[in-house]
Every structure is written in structure tokens, then in C-alpha cells.
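> What follows is a protein structure lacking sequence information:
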């Protein structure tokens, strides 16, 4: 049955009898809660209303408090583990002051609020675009657009040495560019010295950010655009086009000159090789003729008449072999011959004609079977 109905043993959930009417006492509720908490630490749960405070104080267990404190400390220390990626550095501060820089891997530090961690990506390539009006050395105005690529070199300096390193880099870029452009001619900046301006600007920017200890390193500086103000852009475009035409014509002329020079060198080398070959041929022929002459001289000294006859016959053979004339010995007794004049006149080779006997080259009084006619000794 319900607690407030008759026959409920005179009790209600607040521990009052039926004779007590009205709401429960608030002090009794607080006292009951305190007794239960004291029981958790090993203390007794009794005590009068007046002596409850003293009873709870005596019932608290310092061992339980220490155990709970250790658990809380362990859980708190687990929040100190962190992982640094390969492209990052971890910067640890203790009460806001720099303590150390950690590298990749699993690390640990005292959790907040004692120490704090900041991760800095040192491999990320960042870009800064700068566009401004610049005054050149010859007092002309040019519009220059520059792109600066940079990375974090020193995480500690990047976080603590300068309030805003990226803004410092922006200001250093403008200052360095003004200095370099201010010492250059306008035509050079717009045409053939863009690379020089970019390279010198990069060196000067790096020098400035190093002096301020920003922890940044400039990897590249590229000049995206350089042009005069809009009012004179058309005129400068014509000038630039004329210069480009000049350069193109020079390159074409140099290419043609190189081609002609190479051909001339080839012809010269060919003529030199032919001359050397002709020289070797003439030298070899001269040496051969000299040896032949010496050998004939020896034969002539031994038999002058026979050698003279042999030289005469060989000379006639050499001369008559290249002529179209036919000599016939009428003393041979064969006066009837068929001469193919058309073939004889058209044939320059030293070949025998069918039906035509070889002309006799003997002198009167000398027989063909004489050994002296064959060069015999």
C-alpha cells in the first residue's frame, strides 16, 4: 500500500512517523547525505544532529583521498602525450615561456596549464604575392607583381621573436624591391634584367628577415609581371616588340653565319684531305718511277742497245694505245683487210678487233722472234 495510507507501519520515505505531518526536515536530508559520503571513506554513518559535523570529520579516510588524487593525476598526465608528424616541429612552452623544440614521433610534456604545445609545419611552402608601384633610377614608374615563396626554418624564432613574421616578410619584400628597382633603369626592369632584379631582391629579403630573427627562409622570388603605367603601356609595348624583333633578327643572322662557317669548314677540310691524298699519290708515283728508272738504268748499263729498243717499243705502245689510228704493215703480204671503221673510231679501249691482225711494231731489219724485241738480254 502507499506510504501515506493507513496500515503502512507508520513510515514514509523521509523516515518520519505518521504522527509527523508536513514536509521532511532539510537538515535531516543533508545529514543523511553526509553520512553516506562518510561511509565511502571508511567512517561511521551515525551521529546526532548536533554532533554530525564532528563525526563526519573523524570518519574521513586519508588513504581514500590519496587514491583518488593518484587516479586524477594519472588521468591528467595522459593528456600530455602528443605526436609530431615528419613535416612538423613541436614547440613546448612552460607557463608561457619557451622550453624546448621536439621532433617527429611520440612525445610527452606536462599537460595544461603547466606546459603547452604548438606545432609548426616546417616543410610547407608558403607564398606571398606583392604588387606595388616602384620608382626606377631614371625616375620612371613601373608596376611590379612579385611572388615570394618561403618556409619556416626556425620554429622557436617564428613563434616568439617577432609578433607577426608573415607581415614582417611582406614589409621586407616591399623594402627590398624598392631598393633594387630604385637602382635600376626602367627599360632593364621591363625587358632583359627581370631575373637579375628577382635574384637580388631574394638575397636582400633574406638578409632583412634574418636580422629580425623571423625564423623564415626565402626559397624563391619570381617576378610575375612588370609593366609601365596604363597611360604609356601602348608606347612601351611597341618598344618592347621592336627590341624583340631586333633580338630575333640577330639570332637569325648568327644562325646563318654559323651555318655558312660550318659549311666553309667542311669544304676546307675536304680540300685539305684531297690535297693530302693527292700529295701521297704523287709521292708514291714519284717513288715508284724513281725505282723503275733505277732498275732500267741497271739494265741499260748491262745492255744499252736492247734496253733502248725496249724503251722505244714501250713508248710507242703507250702512245698508240690511246689513239684511234690504225697502222698496217703492208710488207706482211696481207693487203686485203676488212676494217670496221665505225667500231675502230668509236672504240677507245685497247682491245683486239675480230678479223683484224695486230699491227706490227717492228722496225725494218728486226725479226719478231728476235729475243731482243722481247726485252731479252
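Done, it's in. None of the values given here were measured: they were computed from a predicted structure.
> CA atoms for contacts and neighbours, from now on please.
Fine.
> All the helices of the stretch 101-250 of the chain, residue numbers only.
Under the criterion DSSP state H, counting those that start in this stretch, the stretch 101-250 of the chain carries helices at the ranges 155-160, 165-182, 186-190, 194-211, 233-302.
> Remind me what the shortest one packs against, helices and strands.
When contacts are defined as 3 or more CA pairs under 8 Å, 6 or more residues apart in numbering; DSSP states H and E, helix 186-190 sits against strand 216-227.
> right, so of the helices of the stretch 101-250 of the chain, which gets closest to residue 34?
Nearest to residue 34, of all the helices of the stretch 101-250 of the chain, is helix 155-160, at 51.3 Å by CA to CA.
> which outside residues touch that closest one?
With contact meaning CA atoms under 8 Å, 6 or more residues apart in numbering, helix 155-160 is reached by 89, 91, 98, 101, 120, 122, 152, 165, 213-216.
> take the one below as the second:
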């Protein structure tokens, strides 16, 4: 049914809410009813004569409640928590105000701006660069930088993009250090020293820029020549490794031969000292023997002379292998083959299980001398009988 459909005999429009003769609800009346309800809620009185005054008091009380509630909410929004690994930079009306330590903190909302910064997290940035060395060779290096935020206020306020500044400063530092280093050091044992020098130079740059960044460590992850000449550089590195290996082998050989030579030299020195002591002892013994022999000679010269003669002959016969004896008064020469006699004696001794030594030869010589004496005495007796 449409709103303007006739209803009843008086030809008035029909109320769609079923109100009959009533028109649409009055908005002012609804607001008054709502004010009366609030006035009754907060202790006001409603009546026909006091509607204006009660409405004014209601409006003031409502505003106070709303203001108090807003103030409470505003105060509660100002509380925040800072973790142990964080620091907070506080800006008041856009200007630096304070750096807040960990714990429960409060700052007025909409007035202060709080920026939290993690100061214990170790961050890392890596980059790869191709650069010239001191001897004008091209090398490719990959480096990583580990850092932490040391000063949150400088990190947030002094530099627009601290991490980009860090990367640019690191590239500048590595180029400066590599530009003062020969290529062989860059590719081999000089990488650790390069990392130390880059670390020091990079930290000076960051302190000068006031980035608030502290560099923990700089690692040279890789250093290699360009791929176009990689094969030639591999040959050079192999040659250096061979050189180092040969040096180590030579050093090992020297370490083995030098102590041995020193040992032989020491042994010769000891043998020389022993020979010296032996010669001195023999000389002293011979001198003492000669002194005692002189004493005995003075007591019995003939006997001592005979004994010295026999000892001399014995020594001569000991070293001789053949003896020719001229028999006095005859034309025959006696030949004594001492070597054959010695061999015969050695064979007999071996058969008997005996060992031939200087004592055996001395006994054989004594026997020959005694035989010569008997032959000489026999010859003398025969000549006397004639």
C-alpha cells in the first residue's frame, strides 16, 4: 500500500506505521525524551516547568564525563614497554627529547613520538666488488660486515639512511685497502690483514658520519681473479704451492741431516779426546816402564840386554811372514815359512775348536826362537869338538 492511498472517509493519507490520524514522529520530541532519560540517569529532574534548565545542566555534565573519559584513554595510551635488548628515542614535537632505557615507560601521546631501536641484534650486510690492486691487477672480492647499533639517537636522527651509508663506506674502505695491497697477498695469506684494516678504516668513516653504528667484524669471504684469467691464476697458485712444498721438504731434510752431522762431529770429538787420553796414558806407561827397566838394567845389565833383544826379535817375528836364517859356519840358509806355519796352526786350532789370535802367534814365534837357539848351540858344540 502506498503512502498516499486514501484511507477512511475524511480522505486523509494513511499512516504507514499504523498510527491512524498521527503524522510522522517529531525529531525534536525524540531529542527531548533522550535528554530527560540522561537527566534522570545523572540525578536531574524532568518536568514541564524545568525542561530548559535541566537540559543545560545535562549538557555540561555530559561534556565533563566525555572529557574525563577521553583524558583517561589518552593517559592509558601513553604507556608502553621497552624490551631489554631495545632502546627508545623520544621526539617531542619532532625534536629530540630523550633516550629511554628498558622497562615500562610513559610519554604523552600525540605530543611525543617514540622510536624503538634494537641495540643488541647483530646485523650483517654483504657486497661484491671488482677492484684494482697495487700492482694494477683486477681482483673480485666478496665481503660481509657485521655491526650493531651503538647510539640509537644518532642512528635515528643524524643520517637519513644509516645502512646505505654503511655499505658505501665499506666499499670505499675496501677499495682503499686493496688499492694499497699486491694481488698475491689479496688472493692468499693477506686476506685476514685486509679484513683488519678495512674494519679500522670503516669504523673511522662511520664515526665521522655520526651513524651510531659499531662494526663488530669484517670478513673477507672470497677473493679471486676474474673468470677470464682464472686458469692462469690457478697455475700460479699451484706453482707457489709446489714452491712451498719443496721448501718444507728441504727444511725437513735439513732438520734430519743437521742433527746427524752434529752427532757425527760430536762423536769424532769424543773419539779424538779418547785417543788423546790413550796416547797420553801409553806415553806415561812407556815412560814409567822405561824408568823401571833402567833400574833393572843397572842391577843386571847382561840379563836385561838379553831380555830386550829377545823381546825385539819376538816383535819382529810376530809381524813377519817369512824368516831367512843364516847358519854360521855353513853355506846353507834356513827358511822358515811363518805364514804357512801360521795357517797350519790355525787349521789345527779350528779343527780343535780353538781361535787363532796374537797369543798363538806369539807362542809359535817363541817356539821358533827356541829352536834357533838349540840349533846354534849344537853348531857351536860341534865346532868345539873339532
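Received it, and whenever you're ready, just let me know what you need. Predicted, not measured: the structure shown is a model, and the values here were computed from it.
> Now render the helices of the stretch 101-250 of structure 1 as a markdown table, adding distance to residue 36 of structure 1 and mean neighbour count.
Formatted as a markdown table, the helices of the stretch 101-250 of structure 1 follow (distance: least, CA to CA, whole Å; neighbours: other CA atoms under 10 Å):
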| stretch | distance to residue 36 of structure 1 | mean neighbour count |
| --- | --- | --- |
| helix 155-160 | 52 | 18 |
| helix 165-182 | 59 | 19 |
| helix 186-190 | 87 | 19 |
| helix 194-211 | 66 | 18 |
| helix 233-302 | 90 | 12 |
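> Of all these, which one comes closest to residue 138 of structure 1?
Nearest of the helices of the stretch 101-250 of structure 1 (CA to CA): helix 186-190, 6.8 Å.
> so where is the closest one in structure 2?
Alignment of helix 186-190 of structure 1 against structure 2: residues 183-187, by TM-score structural alignment.
> Mean deviation, the matching stretch versus structure 1?
Average distance, stretch 183-187 of structure 2 versus aligned residues of structure 1 after superposition (mean CA distance after the TM-score superposition for structure 1): 2.5 Å.
> So which residues make contact with that stretch?
133-135, 137, 139, 178, 190-191, 194, 223-225.
> Of these, just say which sits nearest to residue 376 of structure 2.
Nearest to residue 376 of structure 2 among those: residue 190, at 98.7 Å, using CA to CA.
> How about the contacts made by that closest one?
residue 184.
> For it, give its distance to residue 42 of structure 2.
84 Å (CA to CA, to the nearest Å).
> hang on, the earlier thing: kindly reformat the contacts of stretch 183-187 of structure 2 as a markdown table containing distance to residue 234 of structure 2.
Formatted as a markdown table, the contacts of stretch 183-187 of structure 2 follow (distance: CA to CA, whole Å):
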| residue | distance to residue 234 of structure 2 |
| --- | --- |
| 133 | 18 |
| 134 | 20 |
| 135 | 18 |
| 137 | 15 |
| 139 | 14 |
| 178 | 20 |
| 190 | 17 |
| 191 | 17 |
| 194 | 21 |
| 223 | 13 |
| 224 | 10 |
| 225 | 9 |
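> The helix or strand containing residue 33 of structure 1 aligns to what range in structure 2?
Following DSSP states H and E, one finds residue 33 of structure 1 within helix 26-40. Aligned using TM-score structural alignment, helix 26-40 of structure 1 spans residues 27-41 in structure 2.
> mean shift of that stretch relative to structure 1?
Relative to structure 1, stretch 27-41 of structure 2 is 1.7 Å off (mean CA distance after the TM-score superposition for structure 1).
> list the buried ones in that stretch?
By neighbour count on 16 or more other CA atoms under 10 Å, the buried set for stretch 27-41 of structure 2 is 35-36, 38-39.
> closest to residue 323 of structure 2 among these?
For the buried residues of stretch 27-41 of structure 2, the nearest to residue 323 of structure 2 is residue 38 (163.2 Å; CA to CA).
> picking that back up, I'd like the helices of the stretch 101-250 of structure 1 laid out as TSV, including distance to residue 316 of structure 1.
Formatted as TSV, these follow (distance: least, CA to CA, whole Å):
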stretch	distance to residue 316 of structure 1
helix 155-160	107
helix 165-182	93
helix 186-190	84
helix 194-211	84
helix 233-302	17
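> These: which one's closest to residue 314 of structure 1?
That would be helix 233-302 among the helices of the stretch 101-250 of structure 1, by CA to CA, at 12.5 Å.
> Output the contacting helices and strands for the closest one.
On a contact count with 3+ CA pairs under 8 Å, 6+ apart, helix 233-302 of structure 1 meets helix 304-320.
> Which positions within the helix it packs on qualify as buried?
306-307, 309-310, 313.
> per the alignment, residue 141 of structure 1 corresponds to what in structure 2?
By TM-score structural alignment, residue 141 of structure 1 lines up with residue 138.
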